[in-house]
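fold the stuff below for me.
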Amino acid sequence: MRQEDRERNGDMKTEVWRRHIFRYTVIVSALIVGMLSANAKNHEDLFVRCSIDQSSFYSHECVCATMWLYTPYSDIAFVNEVESPHLKTGEFSYISRVQNFHKSHREKVDGKLYYAFPLASFVFAMNDAGKYTMQSGKFEIGINFPVVYEDPFFGKVRTAETRSCIVDMKPVDFKVKSLPAAKDTVAFSGAVGKFSVSTVVPRGDIIVNEEASIIVIVKGRGLLGSDILPEYRDAFGEGNKLKSISEQLNTYFDGESIVSELELECEFVPTDIRNCRIGAVRFGYFNPETKRFEVAESEPVDIDVKSSAVKVEPVYI
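Reported below is the predicted structural model:
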């Protein structure tokens, strides 16, 4: 056979081999994509469930909720929130996203073992009593699927492909109970939770007939609105006169519940050196654990008032 014929035959064999490889690659790729697409679309075995700390709670009581992803797949590539959950009817009086302190774990649901991943946590409260349904949370879930295919050169090759699907949150029902009627003996502030009250006197001399200040602190588990204040006016008047107050409210999540801390800086003028007292500051609230109205009360504070003479600096001649 001539050299030209041998080269021509070699080129033909190479071209045939290339066509086979191309056809094989296309078929394998189509099978992989088809398999992954089927897995991504068939997400009946994935679901999102909202877990609320309490299925029944009082109006104005702050509760925590966490959205969980349940999946048989352990390799989650990404999670994107497409739509936030909302109420079927009614409105939240307060809702805020908080840091997620939960950890992923394995859990059995209806006899099947799932991986449970916490997606997001939030706290909320309701004004009106009644039955409610939280619904319509949507998440885009990216899943890494393991793939093994036969490579014509390298044999079996392991890889992973990410496919996404939209998973709806399952609706969850909860009930909000009305607060009982407050007794006439309790000045109810409107707060629901568990609180304490304390009075702090800043360091430094307090001079008679000159402005001074104390700080009243209301702190506890529960939500304090901007219009919720303790009964502080009756604490002043014994050897002093209240001039003004300023408020500072700090609210944070400690991993279990909402914690509120209200500071009232009260400016007053001491009028009596011998007898100047800040009386008890009271704060009435409803405790959902005891199901009763309670009153937190600070200890009275006797103020050490100094004469204005202590401010006179000596003059040396």
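
use CA for all of it now, contacts and neighbours both
Noted.

just give the nearest non-adjacent residue to residue 308, would you?
Spatially, and ignoring its direct neighbours in sequence, residue 308 is nearest to residue 207 (5.8 Å; Cα to Cα, 6 or more residues apart in numbering).

quick check: the one you found touching residue 309?
No. The criterion here is Cα atoms under 8 Å, and residue 207 misses it with residue 309 at 9.1 Å.

higher neighbour count, those two?
Neighbours were counted for residue 207 and for residue 309 using other Cα atoms under 10 Å; residue 207 has more, 21 against 9.

residue contacts, the more buried one?
Neighbour list for residue 207: 270, 305, 306, 307, 308 [criterion: Cα atoms under 8 Å, 6 or more residues apart in numbering].

what about the last one, neighbour count?
The one in question is residue 308. For residue 308, the neighbour count with other Cα under 10 Å is 12.

ok, the first one next?
Other residues within reach of residue 270 by the criterion other Cα under 10 Å amount to 28.

just checking, it touches residue 241?
Yes. With contact defined as Cα under 8 Å, residue 270 reaches residue 241; the gap is 6.5 Å.

how much space between the closest residue to residue 85 other than its chain neighbours and residue 226?
What sits nearest to residue 85 in space, not counting adjacent residues and going by Cα to Cα, 6+ apart, is residue 137, at 4.0 Å. Per Cα to Cα, to the nearest Å, residue 137 is found 30 Å from residue 226.

those two - which one has more neighbours?
Higher neighbour count among residue 137 and residue 226: residue 137, with 20 against 10, using other Cα under 10 Å.

next up, the contacts around the more buried one.
Taking Cα under 8 Å, 6+ apart as the test, what residue 137 contacts is 81, 82, 83, 84, 85, 86, 168, 169, 170.

for these, give me CSV that also has neighbour count.
What follows is these, written out as CSV (neighbours: other Cα atoms under 10 Å):
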residue, neighbour count
81, 15
82, 15
83, 13
84, 11
85, 18
86, 15
168, 19
169, 22
170, 16
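
this one next, for a side-by-side:
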Amino acid sequence: DRSVSANDVFVRIILNRSRAYEQEAILCTIKLYTKYSISSFLPTTQPSFDGFLIEEVNLQPQLNEVEHYNGQNYMTAVLKQCIIFPQKSGKLTINSGKYDVTVVQHERFSGFWGGSRPVEKEIKVSSNSASINIDPLPSPQPEGFTGAVGIFSIDSRLSTSSFKTNEAASLIYTITGTGNIKYIKEPVIDFPTEFEQYTPQNEITAQVNGSSVSGTMKIDYTFVPQSVGDFHIGADKFVYFNPESRKYVTLTTPTYDIKVARGAAVSAAADVNKQSISSKNTDILHIKMGDLHPAKVHRYFYSSAWYWPAYIVLALILVAIIWIYSKKVKLNADIQGRRLANANKVAKKRLKIAKGFMSAHDNDKFYEEMLRAIWGYLSDKLGLQASQLTRDNIDRELTEYGAPQNLTDSFINIIDECEMARYSPAKSDEQIEELFNQASSAMNAMEGIKRAKRQ
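The predicted structure follows:
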């Protein structure tokens, strides 16, 4: 038998384009080329996708295609295919992977009959590295742009046409299209201050479509009117970047003018008030006649021992109310502040979904939901857009936030584990549960850190 050369068995990383924008979908294919039969194939080091978010394509590798490459014929198998979304500009490189491969050669032997017999030979194979130039999104970015890249359409509708106080209603907001739809931030809707609002519930249905990802993001904004009258729900601007036309596109939802009637709960309260007034009008006592022995000396409250302590307490309560109200107004006006306040609540909701997939032993969806939870939590907590979510940025921002290095390393390790686990051999239930617990502990530890003041 002869030695196996690098031209006999190799692995290629193939990108469908050599240049792209930040957040633009890129098709990445990892393919095996061989002139020999393969009896075993084991990845020892997977290619690293630093600076990318990954959406993997489900496939079963089969060595049944023949391809003419560099003047020679090879049997080929697609080992992995995924859609990757670059998170920063510049030249990004997908580092090579390493594989242990056992090939089958046919060894000739002499003798009366002669012939050949199969002989297995173990070799080590490395893939190439693939680089791509990523262009930054054009500046200036329009107001309302939060990182959506692709081609999208939007729609909104109210769940009902009849509104009453203390009765819940919903604004259903739907984003449909092709691109980084799984990483789009929920739009912030301009609701009247008289409406009590709940945390938006979103549902994403997406699948790989050709060289990108297509799907629908449905957001349910539940609100409860607290006052009777005419109200206005303002229009929302959804802004995305179209890499084909190289332009930003602004879509606008309609405004809604609604009339809120008095609900049952308010009517009941009104009846109670009427009964109370009625009872007061009939509850008039007779005037007592005779000598009532009125006191000749009167003491005014301001001269009592309780006056100044009570005055100070009431003044402190007034200051506290003003401070809390101003903080609430500032928080409602500050979108970033609202995201920061809700970061832990939203992340724990996604962790709960991930735990459900873990219990169902659906590992792919578990890792996908874990990544969404971690990326979303860090984005809201650190005030980063999706296009800024890179390992370097997270490391730097967590340090500036005041997080200790071991907590920073824990978050980065969780992200690496989730990204690697999606295309590496299946892990045990204990390892998966340990990863889930590590993510929960990291978020709890982060919530206990007070943000350091920026210099």
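
still on that earlier bit, the residue nearest to residue 85 of structure 1 pairs with which position in structure 2?
Using TM-score structural alignment, the partner of residue 137 of structure 1 in structure 2 is residue 97.

before we move on, what about residue 210 of structure 1?
In structure 2, residue 210 of structure 1 lands on residue 167 (TM-score structural alignment).

contacting residues around its match?
Counting by Cα under 8 Å, 6+ apart, residue 167 of structure 2 makes contact with 224, 225, 263.

how much space between the match of residue 137 of structure 1 and residue 108 of structure 2?
For residue 97 of structure 2 relative to residue 108 of structure 2 (Cα to Cα), the value is 34 Å.

same check, this time on residue 85 of structure 2
In terms of Cα to Cα, residue 85 of structure 2 sits 50 Å off from residue 108 of structure 2.

more neighbours, these two?
Shown here are residue 85 of structure 2 and residue 108; by other Cα under 10 Å, residue 85 has more neighbours (26 against 12).

I'd say that one and residue 25 touch.
Yes. Counting by Cα under 8 Å, residue 85 of structure 2 touches residue 25, with 5.1 Å between them.

okay, and the common contacts of the two?
residue 180.

what ranges do the strands span in the stretch 201-317 of structure 1?
206-207, 212-222, 240-253, 258-270, 277-278, 282-287, 292-297, 301-302, 305-306 (DSSP state E, counting those that start in this stretch).

contact partners for residue 65 of structure 1?
50, 51, 52, 53, 121, 122, 123, 124.

which of these are retained in structure 2?
Shared with structure 2 under both residues aligned by TM-score structural alignment, their matches' Cα atoms under 8 Å, the contacts from these are 50, 51, 52, 53, 121, 122, 123, 124.

tell me the most packed of these, by neighbour count.
Neighbour counts for those peak at residue 50, which has 23 neighbours (criterion: other Cα under 10 Å).

quick one: map it onto structure 2.
Matched to structure 2 by TM-score structural alignment, residue 50 of structure 1 sits across from residue 13.

leaving out the residues flanking it, which one is nearest to that match?
residue 30 (4.6 Å).

so the one you found versus residue 265 of structure 2, what's the distance?
Distance, residue 30 of structure 2 to residue 265 of structure 2, using Cα to Cα: 62 Å.

compare these two (neighbour count), which wins?
Taking other Cα under 10 Å, residue 30 of structure 2 and residue 265 do not tie; residue 30 has more neighbours (19 against 12).

contact partners for the aligned partner of that one in structure 1?
Aligned counterpart of residue 30 of structure 2 in structure 1: residue 67 (TM-score structural alignment). With contacts defined as Cα under 8 Å, 6+ apart, residue 67 of structure 1 is in contact with 48, 49, 50, 51, 118, 119, 120, 121.

which of the contacts of residue 167 of structure 2 map to contacts in structure 1?
The contacts of residue 167 of structure 2 retained in structure 1, by both residues aligned by TM-score structural alignment, their matches' Cα under 8 Å: 224, 225.

surely residue 25 of structure 1 is in a helix?
Yes. Under DSSP: H, G, I helix; E, B strand; the rest coil, residue 25 of structure 1 falls within a helix.

residue in structure 2 paired with residue 176 of structure 1?
In structure 2, residue 176 of structure 1 lands on residue 134 (TM-score structural alignment).

same deal with residue 77 of structure 1?
Aligned by TM-score structural alignment, residue 77 of structure 1 pairs with residue 39 of structure 2.

wait, doesn't that match sit right on residue 102?
Yes. Contact criterion Cα under 8 Å: residue 39 of structure 2 and residue 102 qualify, at 5.6 Å.

those two: which has the busier surroundings?
Of the pair residue 39 of structure 2 and residue 102, residue 102 is the one with more neighbours under other Cα under 10 Å, namely 19 against 12.

contacting residues around the more buried one?
38, 39, 40, 41, 120, 121, 122, 123.

for residue 173 of structure 1, give me its contacts.
Counting by Cα under 8 Å, 6+ apart, residue 173 of structure 1 touches 55, 131, 132, 133, 134.

with secondary structure and distance to residue 191 of structure 1 added, can I get those in JSON lines?
Putting the contacts of residue 173 of structure 1 into JSON lines (DSSP: H, G, I helix; E, B strand; the rest coil; distance: Cα to Cα, whole Å) gives the following:
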{"residue": "55", "secondary structure": "coil", "distance to residue 191 of structure 1": "20"}
{"residue": "131", "secondary structure": "strand", "distance to residue 191 of structure 1": "22"}
{"residue": "132", "secondary structure": "strand", "distance to residue 191 of structure 1": "22"}
{"residue": "133", "secondary structure": "strand", "distance to residue 191 of structure 1": "25"}
{"residue": "134", "secondary structure": "strand", "distance to residue 191 of structure 1": "24"}
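
for residue 181 of structure 1, state which of those residues is nearest.
Of all the contacts of residue 173 of structure 1, residue 181 of structure 1 sits closest to residue 131, with 20.3 Å by Cα to Cα.

who are the neighbours in contact with the closest one?
Counting by Cα under 8 Å, 6+ apart, the residues that residue 131 of structure 1 touches are 173, 174, 175, 176.

ok, those in structure 2, which still hold?
Kept across both, from the contacts of residue 131 of structure 1, using both residues aligned by TM-score structural alignment, their matches' Cα under 8 Å: 173, 174, 175, 176.

would CSV of those with secondary structure and distance to residue 33 of structure 1 be doable?
Output for these, formatted as CSV (three-state DSSP; distance: Cα to Cα, whole Å):
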residue, secondary structure, distance to residue 33 of structure 1
173, strand, 39
174, strand, 42
175, strand, 46
176, strand, 48
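
before I go, just wanted to say thanks for your time.
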